[in-house]
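Student: whatever this is, show me its structure:
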Amino acid sequence: MTHTTLHARRSQPGGLSLAWMLALLLSGCASLTPPPRDLGTVAVPSAWSVPSAQAAGVPSATDLATWWQRFDDPALTALVTQALQANTSVKSAQAALLQARAQADVQQAGLGPSVGTSASAQRSQSGNNSASNRFQAGFDASWEPDIFGGNRSAAQASETDAQASAASLANVQVSLAAEVATNYINLRGLQTRLAIASSNLATQSETLQITRWRAQAGLVSSLDVEQAVSATEQTRAQIPALQTSVSQALNALAVLTGQAPGALNVTLGKAAPIPPAPADLALAFPTDTLRQRPDVRAAELRAQAAWSRVAVADAARYPSFKLSGSLGLSALTLGALTDGASLLKSVLAGVSMPLFDGGAAKAQVRVQEAALQQARVAYEAAVLTALQDVEDALVAIQGDRERLTRLQAAASAAANAELLARQRYESGLIDFATVLSTQRSLLSAQDSVASTQASLGADHVRLYKALGGGWTPDAATPPEPALGAQH
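Tutor: Sure, this is the predicted structure:
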């Protein structure tokens, strides 16, 4: 960019007056029209659409601050606590927050004057003349008056970026707690399914042994034996796959808690029940939920920071001013600096104005306006995603609750049928095909119950995450714009 720069020292009053008059004239003609801070309107429903959610209580966000304790599982609580302290993603987000805050301090410091000190010693000689010394010491100060608000907007953008980093850190923590809980519930579900498979394998092995005895006695054919062997081996084949999944779940939990894979094999390797899902739903209204979501807050703050950068780019099109001065001492000897030294004073005022830059400044404004539009769209997307997350979790909870009730009834009936079938087969009242069918049905029903119990627990975890995971916005952050009209 091409600039015209005018300087005026105190010893030149005419130049100083000319500089300021020209600057005031140009500033009077300038018309800064910053874009509105409106982030757009997103239609937010007044209530959730799932019927079961309407009758639920509406606790405050603080009720979810430690939502994982609602599962009443000490091991889960310990894992989440460890992960929040040692996970690498949390540490990285904490470092990013420190960087953003330091950058905000740098921008804030630039709003005030800067003061420095200097000292010099010079020894010179010209021709055959004797060498001479000169010693100088003094203070320098400079200040750039922020007439058009560009520096203030840059500082505001950095401060908003720091707030967005804080919200991003909270989002990492919320997501991490949810991921740990989901993996833990999955681990317990896999261990339960492994125990079910092992129990059914033992029952089928007993049935196989009875079938072999009956075949040896000539009461059944070898077909029954082969069918019993096939069913037993199929069940046995499920066990290695489940054991592999259990080991992988343990490794995932170890890494999430900042430990090496295998570190939790001893403490969590022993099977334990699936944590029961809380009986009640902890819900907030949609508008409150959006304010409790750190990712929505981060998207909102990034949009505000983008607005500030538009103002910075707009201010760069207009004159900039600078005031500087110095006060110092000059003497021929070092000792004379404090006794009889000459006093040096100077004041400098300057104005720099862009004359021709080929439209680069205006283009830079358009660049930032486009970035602002992208941030607005990202904010709207975050709001819509948040609403979808809650609705999806509520629908999943409702469906899995009903599914679990039906499956538990089916598993109970399957257990009775399998017991009756074995007793009648041992008495020779029914053929082996009926026994085989009831055993397969029992294994399938029990496995489905365990899987659905784990899914229901994971649904609650996703709901707590969708509700913001108990995060509450910092009271020091700027007020939030309207989220949109309710319908």
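
Student: use CA for all of it now, contacts and neighbours both
Tutor: OK.

Student: quick check, Gly258 in a strand?
Tutor: No. Gly258 is assigned coil when assessed by DSSP: H, G, I helix; E, B strand; the rest coil, not a strand.

Student: burial of it, as a residue count?
Tutor: 17 (other CA atoms under 10 Å).

Student: on the three-state scheme, Ala154 is what?
Tutor: Assignment for Ala154 (three-state DSSP): helix.

Student: and for it, nearest residue in space, chain neighbours not counted?
Tutor: Val312 (6.0 Å; CA to CA, 6 or more residues apart in numbering).

Student: now the helix or strand containing the one you found: how far from the chain's centre is it?
Tutor: Assigned by DSSP states H and E, Val312 belongs to helix 294-315. A distance of 18 Å separates the centroid of the chain from that of helix 294-315, by CA atoms, centre = their mean, to the nearest Å.

Student: would you do the same for the sequence below? I want to compare the two.
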Amino acid sequence: MRYRIAWITGTALTLSACAAGPDYRAPAPAALGVPATYDQGSATPIDEAGLANWWTRLNDPALSSLIDNAIAHNLDIVQAQARLRQARESLRQAHAAFLPQVNGSASGGRNYSNQSGSDHWSGSYSVGADASWQVDLFGGLSRSAEAARADLSASGYDLANVRMTIISELVTNYVQARLAQEQLRIARETRTIQQDNYNIANWRLQAGLVSALDEQQAKAQLAQTNATIPQLEASLKGSLNRIAVLTGQAPGEATRALETPAPIPTASTEIATGIPADTLRQRPDVRSAERALAAATARIGVAQAQLYPSLGISGNIGTSANSFRDLFSLITGGVFANVAQLIFDGGRLASQVRAQKAATDGAFAAYKQSVLTALEDVENAMASLASARARKIEFTTAMQASNNAAIMARSQYQSGLIDFQTLSQTENTLLSARNSLATAQSDEVLGLAQLYNALGGGWQNMENRPSQ
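Tutor: This is a model prediction of the structure:
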């Protein structure tokens, strides 16, 4: 009996080395259409340490504190962490399928009978155990575990992608909040000047120096500026509310400290973008898509293994007696092996194999799409950042020139050398230039955030980080 069990087990383990289905190999960058260099960037090696905490380069402690809170308490991240734990348990379940399943049972009782007017009691006791083991004859269980491992890695990268996205969204809303505060400051300063202009126009009207046209134009200009302030305040409030939710808190008190105006963060200098092949390693969404492809490939083997014979080994051991003291006097048991082979199912299992191959083709297309989209994101981010920096330079010049023109126009209007229409046009140009410069400054920071996000920054130092 002992030698028979050893022979069955050895034969099963030898056959199980022949796993059904294709062995997965990650596609080469060339097969994914990855170019050697970016169209707009340089091939300078990427700074992985700087990529992990890229927001610290903005030198804004308030922003860094908010990001720390978001990483710890954001509910989207909490949900992704829960999905990661689910995937980890699925892998444990897949590994458990390799082990035998053992069930035990025990029973005991007393039987009563009354025969010929006399009471009679008898006992009945039994103890037993059953074991079964499904041998991984053609690698179906191995492929299932391989797919579960890939799913676990994909869930880890999904968590990283959620974290990366939350950081980017938080930076965006923070910058938008500071931009709204800057535009509010500009609007209120402009309102003060325009109130003075209205007072001057009203005084000149009372003195008979101008017609009512100047006074009405000044009044309209002041009202238009006043009308922009509530809209900017609503925009600021919306950004602050979003920041609160991103940090896992209710809007209101959580962002009270941010209501104090502060400057728009200053963007850092040029960053190293590396080469496009780095995207396959740094972007967690791309890594997740690659793991999904690996899982789909492994499931081809799971489906193919169903077409081949299955081998199961089972055994039992037990004892029974009429009295407890004799329970282990006689022990019986047995070991059995059974082989099953599908003969006819109308092509159902073969169809499942073809369906899984189609799913794998789709997973490859999704992986390639994620790679190309990532490259597109990097190119677009570099273009946006370069555009913002170029506009900031020009708007700086425009703001300085407009400010000088406005100073001269106010002096000339007070002296009666120009009409109010000329003054109004000059100050509107200044207001537009100041707002445009502030927007360009915020766009530069947002472009930097967009580029770091496109490069896959913000997850490299996270806990439980998926293996590279």
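
Student: how close are the two chains, by TM-score?
Tutor: After superposition, the two chains reach a TM-score (TM-score structural alignment, normalised by the length of structure 2) of 0.91; 454 aligned residues with a CA RMSD of 2.6 Å.

Student: for the counterpart of Ser124 of structure 2 in structure 1, the count of nearby residues, please.
Tutor: In structure 1, the residue matched to Ser124 of structure 2 (TM-score structural alignment) is Arg134. Residues contacting Arg134 of structure 1 under the criterion other CA under 10 Å number 15.

Student: so Arg134 of structure 1, which of the three states?
Tutor: Applying three-state DSSP: Arg134 of structure 1 is strand.

Student: what is the burial count for the residue lying closest to it once chain neighbours are set aside?
Tutor: Nearest residue to Arg134 of structure 1, sequence neighbours excluded (CA to CA, 6+ apart): Leu332, at 4.4 Å. As a burial measure, Leu332 of structure 1 scores 17 neighbours (other CA under 10 Å).

Student: please say which position in structure 2 Leu332 of structure 1 maps to.
Tutor: In structure 2, Leu332 of structure 1 lands on Asn322 (TM-score structural alignment).

Student: could you measure from the nearest residue to Leu348 of structure 1 once chain neighbours are set aside over to Ser52 of structure 1?
Tutor: Of all residues not flanking Leu348 of structure 1 in the chain, Arg9 sits nearest, at 4.6 Å (CA to CA, 6+ apart). As judged by CA to CA, to the nearest Å, Arg9 of structure 1 and Ser52 of structure 1 stand 77 Å apart.

Student: ok, now which ones touch the counterpart of Leu344 of structure 1 in structure 2?
Tutor: Correspondence of Leu344 of structure 1 to structure 2, assessed by TM-score structural alignment: Thr332. Thr332 of structure 2 makes contacts with 317-319, as judged by CA atoms under 8 Å, 6 or more residues apart in numbering.

Student: do Ala363 of structure 2 as well
Tutor: Here Ala363 of structure 2 is in contact with 289, 292-293, 296 (CA under 8 Å, 6+ apart).

Student: kindly report the same for Ala121 of structure 1.
Tutor: Per CA under 8 Å, 6+ apart, neighbours of Ala121 of structure 1: 133-136.

Student: mind redoing it with 7 Å?
Tutor: 134-136 (CA atoms under 7 Å, 6 or more residues apart in numbering).

Student: again, but for Met164 of structure 2
Tutor: 453, 457-459.

Student: please apply the same query to Tyr318 of structure 1.
Tutor: Here Tyr318 of structure 1 is in contact with 353-354 (CA under 7 Å, 6+ apart).

Student: over in structure 2, tell me which residue corresponds to it.
Tutor: Match for Tyr318 of structure 1 (TM-score structural alignment): Tyr308.

Student: its match falls within a helix, correct?
Tutor: No. Assigned with three-state DSSP, Tyr308 of structure 2 falls outside any helix and is coil.

Student: structure 2: which residue goes with Gln408 of structure 1?
Tutor: Aligned partner of Gln408 of structure 1 by TM-score structural alignment: Thr396.

Student: its match - how many residues pack around it?
Tutor: 18.

Student: just the one 5 residues further on next, same as before
Tutor: Close neighbours of Ala401 of structure 2, defined as other CA under 10 Å, add up to 14.

Student: following superposition onto structure 1, what is the mean distance for the helix or strand containing it?
Tutor: Using DSSP H and E, Ala401 of structure 2 sits in helix 348-414. By mean CA distance after the TM-score superposition for structure 1, the fitted helix 348-414 of structure 2 averages 0.6 Å away from its aligned residues in structure 1.

Student: equivalent range in structure 1 for the helix or strand following that helix?
Tutor: Using DSSP H and E, the next helix or strand after helix 348-414 of structure 2 towards the C-terminus is helix 420-455. Counting by TM-score structural alignment, helix 420-455 of structure 2 lines up with residues 432-467 of structure 1.

Student: separation between Arg317 of structure 1 and Arg37 of structure 1?
Tutor: When Arg317 of structure 1 is compared with Arg37 of structure 1 (using CA to CA), they lie 21 Å apart.

Student: one step back: tell me the helix or strand right after the helix holding Val312 of structure 1.
Tutor: Past helix 294-315 of structure 1, the next helix or strand by DSSP H and E is strand 320-331.

Student: superposed on structure 2, what's the mean shift for that next one?
Tutor: Strand 320-331 of structure 1: mean distance to aligned residues in structure 2 after superposition is 1.6 Å, counting by mean CA distance after the TM-score superposition for structure 1.

Student: on contacts alone, who are the packing partners of that strand?
Tutor: The contact analysis (3 or more CA pairs under 7 Å, 6 or more residues apart in numbering; DSSP states H and E) places strand 320-331 of structure 1 against strand 132-143, strand 342-356.

Student: and for the shortest one, what's in contact with it?
Tutor: Residues outside strand 132-143 of structure 1 that contact it (CA under 7 Å, 6+ apart) are 112-125, 322-334.

Student: drop anything exposed from those.
Tutor: 323-326, 328-333 (16 or more other CA atoms under 10 Å).

Student: between these, which is nearest Ala475 of structure 1?
Tutor: Closest approach between these and Ala475 of structure 1, by CA to CA: Leu323, at 37.8 Å.

Student: the closest residue to that closest one other than its chain neighbours - how many residues pack around it?
Tutor: Distance criterion CA to CA, 6+ apart; nearest residue to Leu323 of structure 1, sequence neighbours excluded, is Ala349 at 4.6 Å. Close neighbours of Ala349 of structure 1, defined as other CA under 10 Å, add up to 21.

Student: could you check how far Ala349 of structure 1 is from Arg9 of structure 1?
Tutor: Using CA to CA, Ala349 of structure 1 is found at 6 Å from Arg9 of structure 1.

Student: try Asn133 of structure 1
Tutor: Asn133 of structure 1 is 28 Å from Arg9 of structure 1, by CA to CA.
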